[in-house]
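In: how does the following fold in three dimensions:
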Amino acid sequence: MTLLARKAVAELVGTAFLVAAVIGSGVMATRLSPDDVGLQLLQNSIATGAVLVALILALQPVSAAFNPVVTLIERVLGLLTTRAALVLVAAQLVGGVLGAVVANLMFELDAVSFATTERGGTGQWLGEVVATLGLVLVIFGSVRAGRVDSVAFAVGGYIAAGYWFTSSTSVANPAVTVARLFSDTFAGISPASVPMFVLMQLLGGVLALGLLLVLHPSDPRPTDAPAEEVSHG
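Out: Below you'll find the predicted structure:
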C-alpha cells in the first residue's frame, strides 16, 4: 500500500471514529440526562476531547488531521501535494458520514436521519471563526514550536474547552459539520445551517494561517525532510 493510501485510510478511520464519538456521546448524554442540557454538553465535550487525544496519539505517525481545514493549510504550507490534499479531504468527508451512520445504528436509530436543529446567526458564525482560528493555531503553533508530541493533548483540551467558550460549541471542522447533518440527534446540524458553518470555518482557517506566519515564520522541520512525510493532527 502506498504512503498516500495509508494516509487516506488513517484519515477515513480517524474521522469516522471522531464523528461517531461526537454523535454517539450526544445520544448517550440525552438518554442519561434528559432534563439537563448543561450536563449533556459536559458529557459530550469530555467524550469528544478524550477521543481526539486517543485518535491523534494512535494515528499521528501516519496521518491525523481529521479536518479539511487543517489538510488545506498543510497544502498551503507545502506539507502536502495538491493531489494528496484532495484525496485526504475526500477520505475525511467519507469517514465523517460513515461515522454518523454507525453512531445512529449503534443507538438503534435510522441509519440516516437529516438533522432538524437550526444553528446560525452572527453569534454562532463568529463562534465558528474563533473556534477554527484557535484550533489551527494550537495545532500548527505546537508543531512549529517543535512540540509535535503535545499536539494530541493540546487539540483534545482545546476542543473540550471550545464546547463551552464558543457560541457554536466549536465544531471547527467541515467534515464533522457535513457528517452531523445526517443525524437528527443532540449533535445534529440542519442541512440549511451547514454552508455558513463551513464558510466560517474556512475563514477562520485563513485568518489563522496569516497569524501563524506572523508568530511562527520558520518551520523547524529539517530542510532535507520530504514535506509529504510530515504528518500531524
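In: for the rest of this, base every contact and every neighbour count on C-alpha atoms.
Out: OK.
In: enumerate every residue touching residue 120.
Out: Contacts of residue 120 were listed using C-alpha atoms under 8 Å, 6 or more residues apart in numbering, and they are 193, 196, 197.
In: over to it. Which of the three states is it?
Out: coil (DSSP: H, G, I helix; E, B strand; the rest coil).
In: against residue 73, how distant is it?
Out: Applying C-alpha to C-alpha, to the nearest Å, the value for residue 120 to residue 73 is 25 Å.
In: and what of residue 55?
Out: Relative to residue 73, residue 55 is positioned 20 Å away (criterion: C-alpha to C-alpha).
In: same thing with residue 108?
Out: 38 Å.
In: and for comparison, fold this next one:
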Amino acid sequence: MIPLFRRVLAEAVGTGLLVAVVVGSGIMAQRLSPDDVGLQLLENALATVFGLGVLIAVLGPVSGAHFNPVVSLADYWQGRRTGAGLSARELAFYVIAQIGGAIAGAVLANAMFAEPAISWAATERSASHLWLGEMVATAGLMLVIFGLVREGRTAVAPAAVAGYIGAAYWFTSSTSFANPAVTIGRAFSDTFAGIAPASVPAFIAAQLAGGVIGLLLVTGLFGRAPAGSQQEAVMTHPGQPSTDRTVRPAERTSGR
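Out: So this is what the prediction gives:
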C-alpha cells in the first residue's frame, strides 16, 4: 500500500516541477528570443508538453499525478457515487500539497535563472475573453482525462493530456493555465509566464466553472459511472496493494 504521505509528497513534487518547467522555460524563452513573442510561446509550450508528459508517467503510479486541484476535486466528487475517489481528508492534503508545490516551483525557477526568489508578477490577465479561454481550457482538460478513463484508454493519458495542454496554449486566449495551483504559483514570478496576483481569483473561478462543465460533458457523452464502478482510473489504486489492479476515478493526470 502507498501511504498518504508518499502520495502527498508526489503531488507536491510533481506540481512543483511542473511550475518550474512552465516558469523556467518561459524565462529561457525570453532570453533566447527576446524580440519574438510567438517563438517564446512556442518554446514555452514545447517544454511544458514534454515536462508534463514525463511527470504524469513517472508519478502517476504513486499519487495518480493530479497536480491540479480541479482534477482532485472532480475525483472526490465522482468518488462519492462510485466509492473509489479521494476522501475529503485526502482531497485537503492533495490541494495543500499542490499549491505549496506550485509556489516552491516558481521560486526554484526564479532562483535557477538568477531572478529574485519571489517577484510578484505584474502581467495583468483580467478580461472576459481570457476567463472564457480558461473555462474552455479546463473543460477540455476534464473531458480528455475523464473521457479516456471512462473508455479504458488510460495508457495514452500522459501523451494525450500533455498534447491537449500544448494545443490549448495556442487555441485559447488565456494560453491555458487550466489549473488553480499553477495559477497561484505563476503569480510568484514576474516573468514571461507570470500572472498578476489581482488576476488570480477570476482565473481560478473560471477554471472551477470549466471543471464543472467538463464533468457535465463527460456524463453527457459517456453516461454516469454506475455506483461501485472501478473502471474510472488510470494507474493502480495508490491505497491498494500492487496486486489489486482496481484504481481511483481521477488518479490519472493533470494540467498545467
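In: picking that back up, can you tell me which of the contacts of residue 120 of the first structure are in helices?
Out: If you go by DSSP state H, the contacts of residue 120 of the first structure have 196, 197 in helices.
In: now rank the contacts of residue 120 of the first structure by neighbours and give me the top one.
Out: residue 197 (27 neighbours; other C-alpha atoms under 10 Å).
In: show me the contacts for it.
Out: Here residue 197 of the first structure is in contact with 120, 125, 128, 174, 177 (criterion: C-alpha under 8 Å, 6+ apart).
In: what residue in the second structure is paired with it?
Out: Alignment of residue 197 of the first structure against the second structure is given by TM-score structural alignment, with residue 203 as its counterpart.
In: wait, residue 111 of the first structure touches residue 98, no?
Out: No. The pair residue 111 of the first structure / residue 98 is not scored as a contact, 9.8 Å apart, by C-alpha atoms under 8 Å.
In: who has more neighbours, the two?
Out: A count of neighbours by other C-alpha under 10 Å puts residue 98 above the other of residue 111 of the first structure and residue 98, at 22 against 16.
In: find the nearest non-adjacent residue to that one, please.
Out: Leaving aside its sequence neighbours, residue 98 of the first structure sits nearest to residue 16 (C-alpha to C-alpha, 6 or more residues apart in numbering; 5.8 Å).
In: what residues are up against the aligned residue in the second structure for that neighbour?
Out: Taking TM-score structural alignment for the superposition, residue 16 of the first structure sits opposite residue 16 in the second structure. Neighbouring residues of residue 16 of the second structure by C-alpha under 8 Å, 6+ apart: 98, 100, 101, 102, 103, 104, 105, 106.
In: the strand or helix carrying residue 16 of the second structure vs the first structure, average distance?
Out: For residue 16 of the second structure, the host element (DSSP states H and E) is helix 4-32. Helix 4-32 of the second structure: mean distance to aligned residues in the first structure after superposition is 0.4 Å, counting by mean C-alpha distance after the TM-score superposition for the first structure.
In: following that helix, which helix or strand shows up next?
Out: helix 37-63.
In: where's the aligned partner of residue 143 of the second structure in the first structure relative to residue 8 of the first structure, distance?
Out: Counting by TM-score structural alignment, residue 143 of the second structure corresponds to residue 137 in the first structure. In this view, residue 137 of the first structure and residue 8 of the first structure are 24 Å apart by C-alpha to C-alpha.
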